[in-house]
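Trainee: dropping a prediction and its sequence here:
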Amino acid sequence: MNDANCIFCRIVRGELPSKKIYEDNTMLAFHDIHPVAPVHFMVVPKAHIPTLADVTPEHAGIFGSIMTRLPQLAAEQGLTDGWRTVINTGRVGRQDVYHVHIHVIGGPDPLGPMIQR
């Protein structure tokens, strides 16, 4: 199911442009339009799931497919020595778009600390 107003649903439906990396029945991977590192792409399920807190056992197949595809996608983008995955969840987690999305971030140099203290 898709949400008519969700920006990621609109990208999935092809209504908004994206620089696609990968697409299949369950997911879409595309470059982030505001990268924070030399490599920064996002992976979204095609189904509209607002937050990680909304994931249920029914979504196991979707997220199993996404997580097992990530190493291949990261390698294809040149991330052979590690990368960071980030899933912001809800208001406190600073989620900006309420459609689950995984940021994959990396580059040739080590990333900074995960959380500034």
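Mentor: Nice, I can see it. As the structure is a computational prediction, the values presented were derived from the model and not from experiment.
Trainee: from now on I want contacts and neighbour counts done on CA atoms only, so please keep to that.
Mentor: Fine.
Trainee: where do the helices sit along the chain?
Mentor: 7-12, 60-76 (DSSP state H).
Trainee: I'd like to know which of those helices lies nearest to H99.
Mentor: Closest to H99 of the helices of the chain, according to CA to CA: helix 7-12, at 6.7 Å.
Trainee: most tightly packed of the helices of the chain?
Mentor: Compared across the helices of the chain, helix 7-12 shows the largest average neighbour count, a mean of 20 (mean count of other CA atoms under 10 Å).
Trainee: how far does that one sit from the chain's center?
Mentor: Here the centre of helix 7-12 is set off from its chain's centre by 12 Å, with CA atoms, centre = their mean, to the nearest Å.
Trainee: take the one below as the second:
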Amino acid sequence: MTLFEKIIAREIPAQIVYEDDLSIAIRDINPQAPVHVLVIPKKPIARVGEAQPEDQALLGHLLLTAAKVAKQEGLENGFRITINQGVDGGETVPHMHVHVLGGHSLSWPPG
């Protein structure tokens, strides 16, 4: 069971900022921006590269939820959505999730 599955099951505490039937959004415990929220599907998908065609609606839901959370968090000046894939992509938990980052100007290119 991944860390995120334990959070979804309420076995580990987290600061939840949004939840619906398909996803949960929590504050990152190691924020990389003033606002750093993770939007996590309740259905465990190890990484975006392993999503299946039947996950298409869920993946779209995660992006719409990320935008909803960004608005809720007051990120009207802009935000960044990131999904990490694999070690070189910065993946640390094998449960796909969407990072919503904002609250200040974000530089490009990242890292």
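Mentor: Okay, I see it. Note that the structure is predicted; figures quoted are calculated from it, not measured.
Trainee: could I get the TM-score for this pair?
Mentor: Comparison of the two superposed chains (TM-score structural alignment, normalised by the length of structure 2) gives a TM-score of 0.93, and 111 aligned residues with a CA RMSD of 1.1 Å.
Trainee: include distance to Y98 of structure 1 when you put the helices of structure 1 into TSV, please.
Mentor: Output for these, formatted as TSV (distance: least, CA to CA, whole Å):
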stretch	distance to Y98 of structure 1
helix 7-12	9
helix 60-76	17
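Trainee: and I29 of structure 2, what's its match in structure 1?
Mentor: By TM-score structural alignment, I29 of structure 2 lines up with I33 in structure 1.
Trainee: right, I mislabeled it, should have said E76 of structure 2
Mentor: Aligned partner of E76 of structure 2 by TM-score structural alignment: T80.
Trainee: who's in contact with its match?
Mentor: T80 of structure 1 is in contact with A74, counting by CA atoms under 8 Å, 6 or more residues apart in numbering.
Trainee: residues contacting the corresponding residue of structure 1 for V93 of structure 2?
Mentor: Mapped onto structure 1 by TM-score structural alignment, V93 of structure 2 lines up with V97. Taking CA under 8 Å, 6+ apart as the contact definition, V97 of structure 1 lies against C6, I7, F8.
Trainee: residues in contact with the first one?
Mentor: C6 of structure 1 makes contact with V97, Y98, H99, according to CA under 8 Å, 6+ apart.
Trainee: 10 Å instead, please
Mentor: Contact analysis of C6 of structure 1 by CA atoms under 10 Å, 6 or more residues apart in numbering lists V12, H48, P50, V97, Y98, H99.
Trainee: the second one too?
Mentor: Contact analysis of I7 of structure 1 by CA under 10 Å, 6+ apart lists R13, E15, L16, V97, Y98, H99.
Trainee: max-length strand in structure 2?
Mentor: strand 35-41 (DSSP state E).
Trainee: that one vs structure 1, mean deviation?
Mentor: On superposition with structure 1, the mean distance recorded for strand 35-41 of structure 2 (mean CA distance after the TM-score superposition for structure 1) is 0.4 Å.
Trainee: give the other helices and strands that that strand contacts.
Mentor: Other elements packing on strand 35-41 of structure 2 under the criterion 3 or more CA pairs under 10 Å, 6 or more residues apart in numbering; DSSP states H and E are helix 3-8, strand 16-19, strand 23-27, helix 56-72, strand 79-82, strand 98-102.
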